[in-house]
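Asker: Next comes the sequence, and after it the predicted model I'd like to discuss.
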Amino acid sequence: MADSPRLLNRRSFLVTSGLAVGTVAAAGAAPGLAGSAQAAPRPPGRRSGPLPSDPFTLGVASGDPDHAGFVLWTRLAPRPLAEDGLGGMPAAAVPVRWEVSSDERFKRVERRGTATARPESGHSVHVELDGLRPGRDYWYRFRAGDHLSPVGRARTAPRPDSFGPALAMGFVSCSQFEHGHFTAYRRLAEENPDLILHLGDYQYEYKKGAYTIPGGNVRDHEGPETVTLGGYRLRHAQYKTDPDLQAAHLAAPWAVVFDDHEVENNWAGWVPEAGSDTPDPAAFRARRAAAFQAYYENMPLRRRSIPNGPDIQVYRRLRWGKLANFHMLDTRQFRDDQACGDGNKVCPEANDPKRTITGAEQEKWLIDGFRRSEARWDVIGQQVFFAQRDSDAGPLKKTSQDAWDGYVASRGRITKGWMDAGVRNPVVLTGDVHAHWASDLKADYDDPTSKTVGAELVCSSVTSGGDGADSDPATQPYLKINPHLRFYNNQRGYVLTRIDRHEMKADFKTLSTVRSPGATASTKATFVIEDRVPGLEQTYLRPYNTPRSAMRPDRDLLQETIDNETRRP
């Protein structure tokens, strides 16, 4: 099917304009922001002020859309890899002008204003817009001194009383800079999404070479393991300089939540990882505060998410008209420590009814949201595997204590919450595990004949773990042990969904490699969730590429999966 004019124009704009940093026509631009998206020429004798070079090296972004607006973001950093994490900026506030237009050439500017980039906020800018029209595309840009930013696209949600057109939503997770090129982000940008969810591990905390993959890492981290505010700022800046990541931010508004690596591997509440660089409670509180401050400074979040020391509010609800509620969760900050020493193991403590992965307040907020929901789809955007995954084919139950399997009662209460509330179509979206999965959600996972009460879609990593390998679901031992698990693939990629009143269609996209840039994305499998029909219907599965004679034994595959998810580099 040919692209519609709107999609074709948007794709052409994003892909052919060099990350949309091409020339913006002066004839239709607003006063003061016309001209090239590179530094505008200065009249003879005019001083450049505190920004002699391009401060928009980290790109621009939008996020958390509603029917009346969204957040605009940028962070000034003329020297993004400065060791102090300050991006080469002076210790002074800098005015930043912004514009929002209803056309990509800025002939119809709808809103404009000035924000202040302050040193105490890492010279980041967050502009919360209201009063825009629902269900519309908008384009935005910034100017600081003589420098004009790239142009990004955002979109408002439909009116609260309207379904609006079908929603193209993609979701991603786990982008380890050292493990490969961020091609998945660019391919996702080229899909013309209306909304992108990032479900955690946007950046990794490790020092250079601490987390290696077979064949060696593709590129290196700058700086030591992130512990201080300067260190986290530098790490975020290094990731943000990646052109493929910038392309995905330019393409659509994002809704983000963090997992563990934005702070430290497998942290839980106030408990650092075993062997942490910050084992002392006071030191870990300071580390959390630094990580959250840098996270807010580098994400298109609303002011409700401004950190308060070691605390940050990121669980929230986004409403896409009558079509969908997105319940974005925080499964790190309020959880009990992982049971039985963490890892993948037999652990009776996982069934303790007092254990929680969300905390009591967030759990109540989520279940109250289910009760009040009038949406066609209730989508839970969260970080770690929700369905049961038993890796023992015998009578014992051996599960990951870092996932919802380590908090069985918590999972049960939330599942019962959406069942009791009569949620029409519950769908859980997940990241973390560096592989594609699809699952039916069951009322009782120990009884394969029990009622199917929802579906879970799990995206692979952008790069984490390296290339991985094409995988035949028919031979995956997890799927044999757990009949509610329907699909598995161990290549890198993303998931693209199309949501309308009748169904949610999910395409599992994979890349052949992340060791070199430019790989194409292909659809490995497609699943459909029909309105009022819980569970998954598989409609497409691309043939497996590797001959059976080259396959490893099931047990080796299972152990490799467990090791990849639980190892501490």
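Answerer: All right, it came through fine. Residues are numbered from 1 along each chain as shown.

Asker: hey, let's count contacts and neighbours off CA atoms from now on
Answerer: Will do.

Asker: Count the residues that sit near Asp161.
Answerer: Residues near Asp161, counting by other C-alpha atoms under 10 Å, number 10.

Asker: what separates it from Gly131, distance-wise?
Answerer: 17 Å (C-alpha to C-alpha, to the nearest Å).

Asker: what's the answer for Leu199, then?
Answerer: Leu199 is 28 Å from Gly131, by C-alpha to C-alpha.

Asker: ok, the two, which is more surrounded?
Answerer: For Leu199 and Gly131, the more surrounded residue by other C-alpha under 10 Å is Leu199, and the numbers stand at 28 against 10.

Asker: Quickly note the distance from Glu297 to Tyr232.
Answerer: On the measure of C-alpha to C-alpha, Glu297 and Tyr232 end up 10 Å apart.

Asker: Those two: which has the busier surroundings?
Answerer: Tyr232 (29 against 24).

Asker: all helices of the stretch 1-150 of the chain, in order?
Answerer: 5-16 (DSSP state H, counting those that start in this stretch).

Asker: cool, the chain as well?
Answerer: All helices of the chain, identified by DSSP state H, fall at 5-16, 183-189, 229-240, 243-251, 281-297, 360-372, 408-420, 477-481, 554-566.

Asker: by how many degrees do the first one and helix 243-251 diverge?
Answerer: Angle between the axes of helix 5-16 and helix 243-251 is 150 degrees (criterion: axes from the mean of the first three to the mean of the last three C-alpha atoms, to 10 degrees).

Asker: contact partners of helix 5-16?
Answerer: Helix 5-16 is contacted from outside by Ala20, Glu190, Asn192, Ala247, Leu250, Ala251, using C-alpha atoms under 8 Å, 6 or more residues apart in numbering.

Asker: In those, which residue is surrounded by the most others?
Answerer: Neighbour max across those (other C-alpha under 10 Å) = Ala251, 34 neighbours.

Asker: ok, now which ones touch Asn564?
Answerer: Contacts of Asn564 (C-alpha under 8 Å, 6+ apart): Gly465.

Asker: ok, now how distant is it from Lys207?
Answerer: Using C-alpha to C-alpha, Asn564 is found at 19 Å from Lys207.

Asker: what's the answer for Asp146, then?
Answerer: From Asp146 to Lys207 the distance is 36 Å (C-alpha to C-alpha).

Asker: Then Ala291?
Answerer: 15 Å.

Asker: of those two, who's got more company?
Answerer: Set side by side, Ala291 and Lys207 show more neighbours around Ala291, with 28 against 15, by other C-alpha under 10 Å.

Asker: Included below, for side-by-side comparison, is a second structure:
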Amino acid sequence: MNDSNHSEKLNRRSFLKKAGQGAGIALGVSIANTLPVNFASAAPSSLSYPFTLGVASGDPLPDGVVLWTRLAPDPLNGGGMKPTPLPVQWEISLDSAFKKIVQRGTEISKPELGHSVHVEVNGLQPSKWYYYRFKAGTEISPVGRTKTAPALHSQVDHLTFAFASCQNWPAGYYTAYQHMAKDDLDLVIHLGDYIYEGTHNSTGVRPINKEYPEIYTIDDYRNRYALYKLDSDLQAAHANFPWLVTNDDHEVDNNWAGDVPQDPDKQSREAFLKRRAIAFQAYYEHMPLRRTSYPNGSSMQIYRRLSFGNLVDFSLLDTRQYRDDQANGDGWDSPTPESMDASRTLLGEKQERWLLDGLAASRAKWKVLAQQVFFARRDGAFGPDQQSFSMDAWDGYPGARQRILNFLAEKNISNPVVLTGDVHSSWANEVKANFDDANSKNVAVEFVGTSITSGGDGADVRPDTAQTLEENPHIKFFSNQRGYVRCKLTQQTWQTDYLVLPYVTRPGAPIETRASFVVEDGKPSLLAKTEPASV
């Protein structure tokens, strides 16, 4: 669906008034006059405008989708709601004017979940666009648009989605989301670092009227999510498409691994697990996730699989919660007996088996591993006798990676594609069955997406770009600019477009396609698309 007027329909006067952090794109059209008579008051009429954080949808199935909002009239100060449950009404319609309503209901916003609302709608038609909205008191939310997945195993000829990660709020403006919201997409995938847990202060490029220290309490985490979600460009991207989300480290603590924090000398295991439980709760409160992902203390079911007909299966992975601690610290280092220990795990035994079984059983044309950290080998040292790898990435767990590579090769799994975030730069990689053998066959491809803002403006190349590509011939592309990645799938080809911005330290940047690669069915190699690709 390509509706050029859609971005105007999704925004309301109060949405603009409250969501003014960053570069807004909404023009704002009031929808109050389109309400049916029986869409009655759901809370006291004196309630201040509570939908400051917008709306979102996610995890689409053939017959349903999750609808999300959170009541927060005072979003940066704990939300501003009274500590009592409140009913929130919702509607889902075939049209943005809500003249063709197909379902409506009431969900209770609970104070123990920050007055967030997660509606799991079912009974919808597959592969269909819908519009939705919420009401609390006399206040109406912005309108969101979402789409259900195709029927299970049905013939699907094409799908277009974008993926993004790493949106450090002080580092820049969310202009990439402004462009993404206008793109012609079926869904969006977010690969982690939705927030950053560290100190936010006036050294960033965004105006800030107070310092935000590192976060530890539930109110801290809620306020940090609110700061990010107040951005109108991010809200527009959420409102226009369903999202699939998985987290990385900064939603909890930088480079955490299992039950080990970044700084175990400062955080005990017990203190960190308490913090992790708080962080998981806040993540659930602010994401369009199903009840199956509701946290159980310091544990949370994040890895899951969603299918889109016979075209693609998305396996969303969790590379933090079950991993062994990083070897040799969490920086860059040469291989050591610890890092090369084949028993070490990044996914945990249960998730690893779930992934391999799912790949073997998949009947989809494309099998996607949507995950966080660099999968292909990336040697950062130059010369035949030197090696340096990121201990936080799959290079720090080569035995775990090799188990997956061996499985792909031995089972002849067709068309696996790895999607990656984390590193604040764009890469396109061919994944070898054996990275120690330059003549080894390719068993997959990997597309690494740059950040939305993290790292600031960046530049197309770095001083070490040429040497890095020479040292790693399976890496076919690199760019250090910000932006997002768009993928267009058919039964015959997969096309990936790297969309980049010249700057993020001020709003209003244009966007262009820096590079495009095509993967043909059954051929896990990257073909550079030489002709200009349209944005």
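Answerer: Nice, I can see it. Everything quoted here is computed from the prediction, not taken from an experiment.

Asker: After superposition, what's the TM-score here?
Answerer: For these two chains in superposition, a TM-score of 0.93 is obtained (TM-score structural alignment, normalised by the length of the second structure); 519 aligned residues with a C-alpha RMSD of 2.3 Å.

Asker: ok so, going back, now, among the contacts of helix 5-16 of the first structure, which is nearest to Cys174 of the first structure?
Answerer: Closest to Cys174 of the first structure out of those is Ala247 (17.1 Å), distances taken as C-alpha to C-alpha.

Asker: Give the equivalent position in the second structure for the closest one.
Answerer: Using TM-score structural alignment as the criterion, Ala247 of the first structure maps onto Ala236 of the second structure.

Asker: And Arg303 of the first structure, by the same measure?
Answerer: So, by TM-score structural alignment, Arg303 of the first structure is matched to Arg291.

Asker: now that match: how far from Glu285 of the second structure?
Answerer: 11 Å.

Asker: Ser116 of the second structure now?
Answerer: Applying C-alpha to C-alpha to Ser116 of the second structure and Glu285 of the second structure gives a distance of 6 Å.

Asker: okay, and the common contacts of the two?
Answerer: Overlap of the contact sets of Ser116 of the second structure and Glu285 (by C-alpha under 8 Å, 6+ apart) consists of Arg70.

Asker: wait, what's in contact with the spatially most central residue of the first structure?
Answerer: By C-alpha atoms, centre = their mean, the first structure has its centre lying nearest to His198, at 0.9 Å. His198 of the first structure makes contacts with Phe171, Val172, Ser173, Trp254, Ala255, Val256, Val257, as judged by C-alpha under 8 Å, 6+ apart.

Asker: Which of those has the largest number of neighbours?
Answerer: Neighbour-wise, the contacts of His198 of the first structure (other C-alpha under 10 Å) top out at Ser173, 32 neighbours.

Asker: what about the alignment partner in the second structure of that one, distance to Val143 of the second structure?
Answerer: By TM-score structural alignment, Ser173 of the first structure lines up with Ser165 in the second structure. Separation of Ser165 of the second structure from Val143 of the second structure (C-alpha to C-alpha): 24 Å.

Asker: now do Pro83 of the second structure
Answerer: In terms of C-alpha to C-alpha, Pro83 of the second structure sits 27 Å off from Val143 of the second structure.

Asker: likewise Ala428 of the second structure?
Answerer: From Ala428 of the second structure to Val143 of the second structure the distance is 36 Å (C-alpha to C-alpha).

Asker: Which of those two has more residues huddled nearby?
Answerer: The neighbour comparison of Ala428 of the second structure against Val143 (other C-alpha under 10 Å) goes to Val143, with 27 against 24.

Asker: quick one: contacts for the equivalent of that one over in the first structure?
Answerer: Val143 of the second structure maps onto Val151 in the first structure when the alignment is built from TM-score structural alignment. Contacts of Val151 of the first structure were listed using C-alpha under 8 Å, 6+ apart, and they are Ala20, Val21, Val60, Glu104, Trp139, Tyr140, Arg141, Leu250.

Asker: Check Ser141 of the second structure too.
Answerer: Applying C-alpha under 8 Å, 6+ apart, we find Ser141 of the second structure in contact with Arg12, Phe15, Phe51, Gly54, Val55, Arg133, Phe134, Lys135.

Asker: let's see 10 Å
Answerer: Neighbour list for Ser141 of the second structure: 10-12, 14-15, 31-32, 49-55, 69, 71, 90, 132-135 [criterion: C-alpha atoms under 10 Å, 6 or more residues apart in numbering].

Asker: now Ile562 of the first structure
Answerer: Gly343, Asn344, Ser391, Thr399, Ser400, Val433, Asp556.

Asker: In the second structure, what residue corresponds to the second one?
Answerer: Right, Asn344 of the first structure. By TM-score structural alignment, Asn344 of the first structure lines up with Trp332.

Asker: so where in the second structure does stretch 260-274 of the first structure end up aligned?
Answerer: Going by TM-score structural alignment: stretch 260-274 of the first structure matches residues 249-263.

Asker: list the buried ones in the matching stretch?
Answerer: By 16 or more other C-alpha atoms under 10 Å, the buried positions in stretch 249-263 of the second structure come out as 249-262.

Asker: From these, pick the one nearest Lys350 of the second structure.
Answerer: For these, the residue nearest Lys350 of the second structure by C-alpha to C-alpha is Gly258; the value is 14.1 Å.

Asker: wait, doesn't the closest one sit right on Met300?
Answerer: No. Gly258 of the second structure lies out of contact with Met300 (C-alpha atoms under 10 Å); the separation is 12.0 Å.

Asker: Aligned to Pro95 of the first structure, what sits in the second structure?
Answerer: Checking TM-score structural alignment: Pro95 of the first structure goes with Pro87.

Asker: quick one, what contacts its match?
Answerer: Contacts of Pro87 of the second structure by C-alpha under 10 Å, 6+ apart are 41-43, 105-110, 115, 117, 135-137.

Asker: Just the buried residues of the contacts of Ser141 of the second structure.
Answerer: Buried among the contacts of Ser141 of the second structure (16+ other C-alpha under 10 Å): 10-12, 14-15, 31, 49-55, 69, 71, 90, 132-135.

Asker: Now which residue in the second structure aligns to Thr497 of the first structure?
Answerer: By TM-score structural alignment, Thr497 of the first structure lines up with Cys487.

Asker: same deal with Asn425 of the first structure?
Answerer: With TM-score structural alignment as the criterion, Asn425 of the first structure pairs with Asn415.

Asker: residue contacts, the nearest residue to Lys210 of the second structure once chain neighbours are set aside?
Answerer: Take Lys210 of the second structure and drop its neighbours on the chain: the residue closest to it by C-alpha to C-alpha, 6 or more residues apart in numbering is Asn201, 6.9 Å away. Residues near Asn201 of the second structure by C-alpha under 10 Å, 6+ apart: Pro170, Pro207, Ile208, Asn209, Lys210, Glu211, Tyr212, Pro213.
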